[in-house]
Each structure stands twice: as C-alpha cells, then as structure tokens.
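Undergrad: please find the sequence and the predicted model below.
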Amino acid sequence: MNKIFTILLCLSMICVSQSCDNDEIGEYTPLPKLHLGETFKYQCIPENYVQLAYDTLGKVAVLNFYKEEITDLDYINYDEHTCTFSFHKGETAKYKISWDYQSETNSIRFIYSQNGMWYRMNNSKNEYILEANDGMAIRAVAYRASYDLLNVTVYRFRIEEYEEK
C-alpha cells in the first residue's frame, strides 16, 4: 500500500511540475532598436514588458535606441539589454533632456532613476533639466496598449550638457 501511495504521490508531483512549466513567463526580451524619425510598429509579447516598481499604471515596454542618435557624450553609457542610458562623468552635472514623439496608441514617458527609484520627466515643454550624478539613468517607456501593439514615431530624444545662460 505504501508503494502505491508513493508512486501516486510521485506521479502527481511530476504532473504539477510540468503544468507549472507551461505557465511560466519567459525572460525579459528588449524591443528591437528604433531610429529617430521613423515610425516604429511592433507587436509586443509578454516578455517585452517590465513593471516599474513605483508605478501602478501597468507594465511598460522600454524603447530601444541607437546611442549615437541620442547623445554624443562619451561618458554616457548605453545598456542594450535594459535600454538605459547611464551617466559616468565623475561629477554632478546638469543635462538637457529633450524629446518629441507621436503615438496614437501608446502613452510614452521619459524617466530617470535615482537611488533605485524611477521618476517621470514629462512636462508641457518636452524638455527637462536633470542634475545627474554618476550612476543615474534615463530611458523612455511605452505603457501597454490594447492588442499589445506599439506604434510610435520618436522625432527627437536628445541628451546634452546644459549650460545656464
């Protein structure tokens, strides 16, 4: 009787473990890179989304850019897996972050991180003056839209040193 119970227990554990494998979500997958000025249409999959820790509005897809189109500052690094620009100048400095985009289906936000938290930069002027320390980061995100279709044209996204007048 104990052998039959043990065999049934093992079989049920195998069935449960296999059903869990089918439900697992895969690893994060960055979006393909987009060029400034070109319309970017992409059908997102669940692996394209991340949840921002501070945000209750839902999951976002992080837009993926070509660094040379966004900045020519050599002390700004670009991580192609997280699609994040990070500052490594060695001192605190001010930067002008500017953007212009059009999207009928997605809400786009330009955000920066400080001490592990993400903050929105969006304002009515489509630019933001950021005082950045080493390790701070910037990225652009698109909130999940119906049908998971990402449809956006980013005309400008620029990171440059800011000099007060």
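TA: Cool, got the structure.

Undergrad: drop to CA atoms for contacts and neighbour counts, all remaining ones
TA: Will do.

Undergrad: now the helices: where do they sit in the chain?
TA: 2-23, 67-70 (DSSP state H).

Undergrad: mind listing what's buried along the strand ranked longest in the chain?
TA: Taking DSSP state E as the criterion, the chain has its longest strand at strand 149-161. Residues of strand 149-161 classed as buried under the neighbour-count rule (16 or more other C-alpha atoms under 10 Å) are 150-154, 156-160.

Undergrad: distance to Q114 added to these, as CSV?
TA: As requested, these are exported to CSV (distance: C-alpha to C-alpha, whole Å):
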residue, distance to Q114
L150, 27
N151, 29
V152, 27
T153, 27
V154, 25
R156, 24
F157, 20
R158, 19
I159, 17
E160, 18
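
Undergrad: which one of those residues is nearest to A93?
TA: Each of these was checked against A93 using C-alpha to C-alpha; the closest is E160, at 10.6 Å.

Undergrad: also this one, for the comparison:
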Amino acid sequence: MNRLQKLNAFDTRAFYWFNGYGRSTPVLTSSRWISRMGDGSLYLLLGLALALWEAEDGRAFLQAGLIAYAIELPLYLVLKNTIRRDRPCHRYAGFQAAIEPSDKFSFPSGHAAAAFVFATLLAEFYPSIAPLGFALATLVGGSRVMLGVHYPTDILAGALLGMLTAGLGIGLWEVL
C-alpha cells in the first residue's frame, strides 16, 4: 500500500469515527447551524458591519477581506474541479449525509477555506478575538465532517487554503 492509499484509508477511518458522533440529534442539529454560519453571507455582513462601526480598522478589514476572498474563491473552484474527489456521501453505498451538498466534489472544503480566511483576517486586524475566530472556523470545518459531506483532509486542505489566501490578500492590501 503506497502513502496515498494509506492516507486515504486513514482519512476514511477518521471520517467514519467523527461521523459516528455526528448522528446524535443534538450534535446533528448544532452541526447544521454551525455549517450554515460558514455559508459565506455572514462573513460579508460582519465585514460591512465592522467597516461601518470601526471606520479605519473596519474598512481595512473589509478591503483586505474582499481581496482575500477574490483570490480564495476561484482558486478553491479550480482545485475542487481539477482534483474531483467524490464526497463521502456519494462514494459509499448505504451512507446518507445529513444535508444535501451544494456540489459533487469534496476537496478542498470551501466552507473551511472561507472560515479560515475570516479567522486569519481577524487575527491580523483584531488579534484579541483571533482565538474565537479560529475556534469558530474549526467548528465550521468539523461540522462538515459530522454532516457527512467532507473527509477530515478536505477540511485541513480548506483551512490551509484559507489561511494562505488570507495572508496573500492582506499582503496585497498592504501594498495597494
């Protein structure tokens, strides 16, 4: 068994382990709510609110965020449609996801990428609430595994993509 096969086997075992906990009603209900927080519109609303209430820092946060998301979203779509990894709910006969995914492929997780863009932006502009931002981003990613639409490595890849594109967005914002 080569390294990629070993990683895939580990990822599948981890998926089933995490997903086993996601089948209880309280976990399933909270996972749905947490996942919805990561749908994207909340990030824009919070960015706009910060821009209105925190004139200088809020505008900087919003501008850097718009640049970061303008990089993250197309890159995420290219990766997802190039790699074309089937979602676990589409791969395993008899397995039913708790939600209907928005598309066919799972790698990387767009919810995790967007959540970690936002958390990284918070860390740069509002460092005192960075732990909360990263905790929420982790919960968003974890909820996607619990709901049966992502593997753990999808979440890790999304988190890495989000942090890297946020860093790039912040860097570009600083030079503009």
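TA: Ah, there it is. On a predicted model such as this, the values are computed, not experimentally measured, just so you know.

Undergrad: quick check: TM-score for this pair?
TA: With the length set by TM-score structural alignment, normalised by the length of structure 1, the two chains reach a TM-score of 0.23; 64 aligned residues with a C-alpha RMSD of 4.9 Å.

Undergrad: sorry, back to before: any idea which of the helices of structure 1 is most buried?
TA: helix 67-70 (a mean of 15; mean count of other C-alpha atoms under 10 Å).

Undergrad: tell me which other helices or strands that one touches.
TA: Counting contacts by 3 or more C-alpha pairs under 8 Å, 6 or more residues apart in numbering; DSSP states H and E, helix 67-70 of structure 1 is packed against strand 149-161.

Undergrad: circling back: in TSV, list the helices of structure 1 along with distance to Y112 of structure 1.
TA: Shown next, in TSV, are these (distance: least, C-alpha to C-alpha, whole Å):
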stretch	distance to Y112 of structure 1
helix 2-23	33
helix 67-70	15
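
Undergrad: out of these, which is closest to K41 of structure 1?
TA: For K41 of structure 1, the closest of those is helix 67-70, at 18.9 Å, according to C-alpha to C-alpha.

Undergrad: out of the buried residues of strand 149-161 of structure 1, which comes closest to D79 of structure 1?
TA: Among those, and counting by C-alpha to C-alpha, the member closest to D79 of structure 1 is I159, at 15.2 Å.

Undergrad: quick check, the closest one in contact with I70.
TA: Yes. The criterion here is C-alpha atoms under 8 Å, and I159 of structure 1 meets it with I70 at 6.1 Å.

Undergrad: which residues does the closest residue in space to S98 of structure 1 that isn't next to it in sequence contact?
TA: Spatially, and ignoring its direct neighbours in sequence, S98 of structure 1 is nearest to E127 (4.1 Å; C-alpha to C-alpha, 6 or more residues apart in numbering). Shown in contact with E127 of structure 1 (C-alpha atoms under 8 Å, 6 or more residues apart in numbering): 96-99, 121.

Undergrad: which one of those has the most neighbours?
TA: Most neighbours among these, by other C-alpha atoms under 10 Å: I97, with 22 neighbours.

Undergrad: OK, contacts around that one?
TA: By C-alpha under 8 Å, 6+ apart, the residues touching I97 of structure 1 are 127-130, 157-160.

Undergrad: could those residues go into TSV alongside distance to Y42 of structure 1?
TA: Converted to TSV, those look like this (distance: C-alpha to C-alpha, whole Å):
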residue	distance to Y42 of structure 1
E127	26
Y128	28
I129	31
L130	30
F157	19
R158	23
I159	25
E160	29
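
Undergrad: just name the closest of the residues you listed to M117 of structure 1, please.
TA: Within the contacts of I97 of structure 1, distances to M117 of structure 1 taken as C-alpha to C-alpha reach their minimum at L130, with 14.9 Å.

Undergrad: count of neighbours near that closest one?
TA: L130 of structure 1 has 17 nearby residues by other C-alpha under 10 Å.

Undergrad: verify the stated contact: L168 of structure 2 with A68.
TA: Yes. L168 of structure 2 lies in contact with A68 (C-alpha under 8 Å); the separation is 6.7 Å.

Undergrad: in terms of neighbours, single out the busier of the two.
TA: Legend: neighbour count by other C-alpha under 10 Å for L168 of structure 2 and A68, higher for A68 (27 against 17).

Undergrad: appreciated, that's everything.
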